[in-house]
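J.: Pasted the sequence and its predicted model underneath.
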Amino acid sequence: MPTTPTLSRRCALHAMAALALCGPPAAQAHDFRAGSLVIDHPYATPSLAGTPNGAAYLRSIRNRGTAPDRLVGATTAVAERVELHTMTTEGNVMRMREVPAIELPAGQEVQLRHGQQYHLMLVNLRQPLMVGERFDLTLKFEKAGEATVKVWVQQPRAGATPTNGGHAH
């Protein structure tokens, strides 16, 4: 049976190995910056079989500045075009429509999460989006300019409302 110092040394080595695998805190972050905007956790859901469109989301865009900004567009190589969409529920019917911009008020956070008011519609995908894939998405802001983010394709959390409301986009 090992002595206490040997056991402590092993625990320390295991802890250091675990930290090395995790990497520095910045390596684990999944946020991006454009001027005073912080774009947090870009992600997309796997595309549905037989549908030409998909959707991308952002946990949030935080405007840390003192002036408002607007998300005015986006592009990606995985789709023919990207549209900014808003989703509303009218009775039992979910309606989506393209909007020209998404307002980003100064000092506030706007969410573009799965099942929330806003999302990015990926129109005419060049290939299906599969869990585990990553792709670049360039966001265009009125004042902050452009920022290219890395989007991770992942399953939405249980209980989240699908953006397509159960129908094809």
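T.: Done, it's in. Residues are numbered from 1 along each chain as shown.

J.: contacts and neighbour counts: CA atoms only from here.
T.: OK.

J.: Now do the helices in the chain.
T.: With DSSP state H as the criterion, the chain has helices at 4-22, 25-28.

J.: Could I get those in TSV, plus columns for distance to G73 and mean neighbour count?
T.: Shown next, in TSV, are these (distance: least, C-alpha to C-alpha, whole Å; neighbours: other C-alpha atoms under 10 Å):
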stretch	distance to G73	mean neighbour count
helix 4-22	34	11
helix 25-28	27	8
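
J.: will you turn those into JSON lines that also has distance to T51?
T.: JSON lines is the format used below for these (distance: least, C-alpha to C-alpha, whole Å):
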{"stretch": "helix 4-22", "distance to T51": "37"}
{"stretch": "helix 25-28", "distance to T51": "33"}
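
J.: so what's the nearest residue to E109 once chain neighbours are set aside up against?
T.: Setting aside the residues directly before and after it, E109 is nearest to R62 in space (C-alpha to C-alpha, 6 or more residues apart in numbering), at 4.2 Å. R62 makes contact with L37, V38, I39, D40, L104, G107, Q108, E109, V110, according to C-alpha atoms under 8 Å, 6 or more residues apart in numbering.

J.: One more to weigh against that first structure:
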Amino acid sequence: MSLKSTLFAALAGLTLAAPAMAQEIHVLDTYARSASPMAKTGAAFMLIENIGDAPDRLIAVKSTAAKKVELHTHREEGGVMKMVHVEEGFELGAGETLFLQRGGHHVMFMGLTESFEQGKTIPLTLVFETSGEITLDIPVDLERMPKEGHGHGN
């Protein structure tokens, strides 16, 4: 078998195997907000479901809507709740849902390059360790209030 034929066969094998390696990630109930139209920071919230049979990890986020975009959470430090960057990302077990919500895990936009105005959409790419990238347009909802008794908003 020639080198060209061997390379073609290897490439075909990888192409056919790729769908089997992909995870089943669903992103639901997305929205973004900032404290005011003049704010320099904003946040995005959503539910991320892993309906696959293997764990994954949300390891990064990207967007042109801000100079810096990070995964954040709230942690108690010295009796005070602080927002901190989560460099290791968020684990997403097989069959589990990751809640990115106010007062908990969330996407943080710092140094906004555009204002978060009601009804506008913000581009966001979620980067997963196994599943790769998922690109979304997140609607800005400045009027949305946290839902009582519902995990995604408390």
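T.: Ah, there it is. Because the structure is a prediction, the values reported are computed rather than measured.

J.: Quantify their similarity with the TM-score.
T.: Overlay of the two chains. TM-score (TM-score structural alignment, normalised by the length of the second structure): 0.72; 126 aligned residues with a C-alpha RMSD of 2.3 Å.

J.: ok, back up a step: how about the residue nearest to E109 of the first structure, what's its match in the second structure?
T.: Aligned counterpart of R62 of the first structure in the second structure: E49 (TM-score structural alignment).

J.: what's the answer for L48 of the first structure, then?
T.: L48 of the first structure maps onto S36 in the second structure, by TM-score structural alignment.

J.: what's the farthest-apart pair in the contacts of R62 of the first structure?
T.: Taking C-alpha to C-alpha as the measure, the contacts of R62 of the first structure span a maximum distance of 15.1 Å, between D40 and G107.

J.: returning to that earlier point: of the contacts of R62 of the first structure, closest to S8 of the first structure?
T.: Nearest to S8 of the first structure among those: D40, at 38.6 Å, using C-alpha to C-alpha.

J.: can you pull the contacts of the residue nearest to the spatial centre of the first structure?
T.: The residue lying closest to the centre of the first structure (C-alpha atoms, centre = their mean) is P42, at 1.9 Å. Neighbouring residues of P42 of the first structure by C-alpha under 8 Å, 6+ apart: H30, D31, A56, Y57, L58, R59, V149, K150, V151, W152.

J.: possible to save these as CSV with neighbour count and distance to M121 of the first structure?
T.: CSV is the format used below for the contacts of P42 of the first structure (neighbours: other C-alpha atoms under 10 Å; distance: C-alpha to C-alpha, whole Å):
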residue, neighbour count, distance to M121 of the first structure
H30, 15, 21
D31, 17, 20
A56, 24, 6
Y57, 23, 9
L58, 21, 12
R59, 17, 15
V149, 20, 16
K150, 16, 16
V151, 20, 13
W152, 23, 15
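
J.: Same check for these, but in the second structure.
T.: Retained in the second structure: A56, Y57, L58, V151, W152, out of those (criterion both residues aligned by TM-score structural alignment, their matches' C-alpha atoms under 8 Å).

J.: How much space separates the third one from P42 of the first structure?
T.: Taking C-alpha to C-alpha, to the nearest Å as the measure, L58 of the first structure falls 4 Å from P42 of the first structure.

J.: Overlap of the contact sets of the two?
T.: Shared contacts of L58 of the first structure and P42, defined by C-alpha under 8 Å, 6+ apart, are absent.

J.: what does E24 of the second structure align to in the first structure?
T.: Aligned against the first structure by TM-score structural alignment, E24 of the second structure finds its counterpart in S36.

J.: repeat for Q101 of the second structure
T.: Aligned by TM-score structural alignment, Q101 of the second structure pairs with R113 of the first structure.

J.: Over to F116 of the second structure?
T.: Residue pairing (TM-score structural alignment): F116 of the second structure is matched to L129 of the first structure.

J.: sorry, back to before: out of the helices of the first structure, which gets nearest to A158 of the first structure?
T.: Nearest to A158 of the first structure among the helices of the first structure is helix 25-28 (23.2 Å), distances taken as C-alpha to C-alpha.

J.: Now do that closest one: which range of the second structure does it align onto?
T.: On the second structure, no counterpart of helix 25-28 of the first structure exists by TM-score structural alignment.

J.: can you give me the strands for the first structure?
T.: Assigned by DSSP state E, the strands in the first structure fall at 31-34, 37-44, 54-63, 69-75, 79-90, 93-98, 102-104, 109-112, 118-125, 134-141, 145-153.
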